[in-house]
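Trainee: The amino acid sequence is not available; the structure is as follows:
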């Protein structure tokens, strides 16, 4: 089995101080895609550029302490693509793609961090611009390669994907426009929400993010914001999913899926 994990770290240095490397060593993912690294190259060099024997590849944001993605892998990629060609969003460190190509196969593992719009209308409009760029990029990529995109998408797609869906219909992350974008991505572009393929009806057990406000974690008032989005052939290889909640490294929980896949 090929074990693939996605985790929003909410700061790589913070997550490291909470034991994430020991957890990686114990659970042994072949690759772990991380988001919201909140660091620059000098911050990780020689310290956090490898975790539990897995080499890290990064796309750092230009702004210090902001955004940034990475992917730690046991397997050496044939190529690493940083950024997705966006004039606006590549400066924010939102895409790193590891390619594992060999004759007859083109395969990518992607760590991607979608913007949040919760801080205000300016960022919500930026999020809409990001979505408008991302869908055609993924559609184009799907015509050329098999891939699994792991990431914090910052969208709860369906009512069962968050606890208080009725009261959140006007809030970023559950806006009708965002949910419609996700529906279109899955139906028109043809990508597969792998967790929902394996667990089509779960509710309370599916959450991957909890607000730090109030007693959200204690009461499991959560959202499912973290995804594996795969091309259909790779999605068919998914066998088992796990959302790990026994320890907290971040305000997100890691989501791991085992695929019957060999690199």
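Mentor: Received the coordinates, thanks. What you are looking at is a predicted structure, and each value in this text was computed from that prediction instead of being measured. Residues are numbered from 1 along each chain as shown.

Trainee: alpha carbons only for contacts and neighbour counts from here, please
Mentor: OK.

Trainee: Longest helix of this structure, counting residues only.
Mentor: In the chain, assigned by DSSP state H, the helix with the most residues is helix 121-144.

Trainee: Now do it: which elements does it pack against?
Mentor: Counting contacts by 3 or more Cα pairs under 8 Å, 6 or more residues apart in numbering; DSSP states H and E, helix 121-144 packs against no other helix or strand.

Trainee: Name the next helix or strand downstream of it, please.
Mentor: Per DSSP states H and E, the first helix or strand lying C-terminal to helix 121-144 is strand 146-152.

Trainee: And that next one, how far out from the chain middle?
Mentor: 7 Å (Cα atoms, centre = their mean, to the nearest Å).

Trainee: now that strand against helix 121-144, angle please.
Mentor: 160 degrees (axes from the mean of the first three to the mean of the last three Cα atoms, to 10 degrees).

Trainee: another one to put next to it:
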């Protein structure tokens, strides 16, 4: 089983850069997209409908052309969920889950706080509210893959400029402590499990030459429940070709 997580920063934009051509060559079973930035009706062109996949979208209801998540699946899921029960979060189109027997695959887009205090405060609200849900999922007995852009780095190995970003959203001490606590509770960072000493990134600022110089952040994850951690086989971050300001992150699991 191969699962890919990709923040498209606009699925129409990524498609115009060749994303679906790249995708067709990857033998991916499940694709989790964040930031579709489109209404479902705007994604009906054949280029957005790769053969052999079913598509499921959760659009942002609060603002057009904003946020939005999706799942592309080779096998039909038993159930698709797209709300978690808190309207301010649900209306921004940040969660969709496909269930296959005992397996849940989630496309999740946690907020960024980089635009100012209001959004940073909302980010902290989301973190506090969603953590008990993660605990419930972990205790449920289901196998979970939490794919997505979490907008938080974990450790110094996950960001190029560690010291200079200590006061910036995504690298704040309280954000990193929250993520560390989550991982200490039993969830597993698939990349770090497979690459204990890795220093790869999944997002680069579009300012300056950050990508060319590999001045990046690792903020896109597949965080898995313990039984799935035992099935991790390999992973890859596709920094090239440039399809978005994020790179697709693919993980292989032993069946």
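Mentor: Arrived safely, thanks for sending. These numbers were taken from a predicted model, which means no experiment stands behind them.

Trainee: What does the superposition give as a TM-score?
Mentor: The TM-score (TM-score structural alignment, normalised by the length of structure 2) is 0.97; 253 aligned residues with a Cα RMSD of 1.1 Å.

Trainee: circling back: can you tell me what sits against the longest helix of structure 1?
Mentor: For helix 121-144 of structure 1, contacts defined as Cα atoms under 8 Å, 6 or more residues apart in numbering pick out 84, 86, 89, 106, 114-118, 172, 178, 181, 185, 189, 231.

Trainee: Contacts only, for the residue nearest the centre of structure 2.
Mentor: In structure 2, the centroid-proximal residue (Cα atoms, centre = their mean) is residue 148; its distance is 0.9 Å. For residue 148 of structure 2, the contacting residues are 5-7, 32-34, 106-110, 220-222, by Cα under 8 Å, 6+ apart.

Trainee: now for it: what does it line up with in structure 1?
Mentor: Using TM-score structural alignment, the partner of residue 148 of structure 2 in structure 1 is residue 151.

Trainee: picking up where we left off before, can you pick out the most distant pair from the contacts of helix 121-144 of structure 1?
Mentor: 106 and 118 (36.3 Å; Cα to Cα).

Trainee: From residue 258 of structure 1, how far off is residue 179 of structure 1?
Mentor: Distance, residue 179 of structure 1 to residue 258 of structure 1, by Cα to Cα, to the nearest Å: 27 Å.

Trainee: Run through the helices of the stretch 1-150 of structure 2 in chain order.
Mentor: When assigned using DSSP state H, counting those that start in this stretch, the helices of the stretch 1-150 of structure 2 occupy the ranges 11-16, 19-24, 87-90, 117-139.

Trainee: ok, average deviation of the longest one from structure 1?
Mentor: Following superposition, helix 117-139 of structure 2 is found to deviate from structure 1 by 0.8 Å on average (mean Cα distance after the TM-score superposition for structure 1).

Trainee: Which stretch of structure 1 lines up against that helix?
Mentor: Going by TM-score structural alignment: helix 117-139 of structure 2 matches residues 121-143.

Trainee: Buried ones in the matching stretch, by neighbour count?
Mentor: 124, 126, 127, 128, 130, 131, 133, 134, 135, 138, 142 (16 or more other Cα atoms under 10 Å).

Trainee: Now render those residues as CSV, adding distance to residue 68 of structure 1.
Mentor: As requested, the buried residues of stretch 121-143 of structure 1 are arranged in CSV below (distance: Cα to Cα, whole Å):
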residue, distance to residue 68 of structure 1
124, 19
126, 16
127, 16
128, 19
130, 15
131, 18
133, 18
134, 17
135, 20
138, 19
142, 24
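
Trainee: What does residue 257 of structure 1 correspond to in structure 2?
Mentor: Matched to structure 2 by TM-score structural alignment, residue 257 of structure 1 sits across from residue 251.

Trainee: Helix, strand or coil: sort out its match for me.
Mentor: strand (DSSP: H, G, I helix; E, B strand; the rest coil).

Trainee: and it, how many residues sit next to it?
Mentor: By the criterion of other Cα atoms under 10 Å, residue 251 of structure 2 has 21 neighbours.

Trainee: Where does the residue nearest to it when sequence neighbours are not counted fall, secondary structure wise?
Mentor: Spatial nearest neighbour of residue 251 of structure 2, excluding adjacent residues (Cα to Cα, 6 or more residues apart in numbering): residue 235 at 4.2 Å. Element membership for residue 235 of structure 2, per DSSP H and E: strand 232-237.

Trainee: start and end residues in structure 1 for that strand, please.
Mentor: Taking TM-score structural alignment, strand 232-237 of structure 2 hits residues 238-243 over in structure 1.
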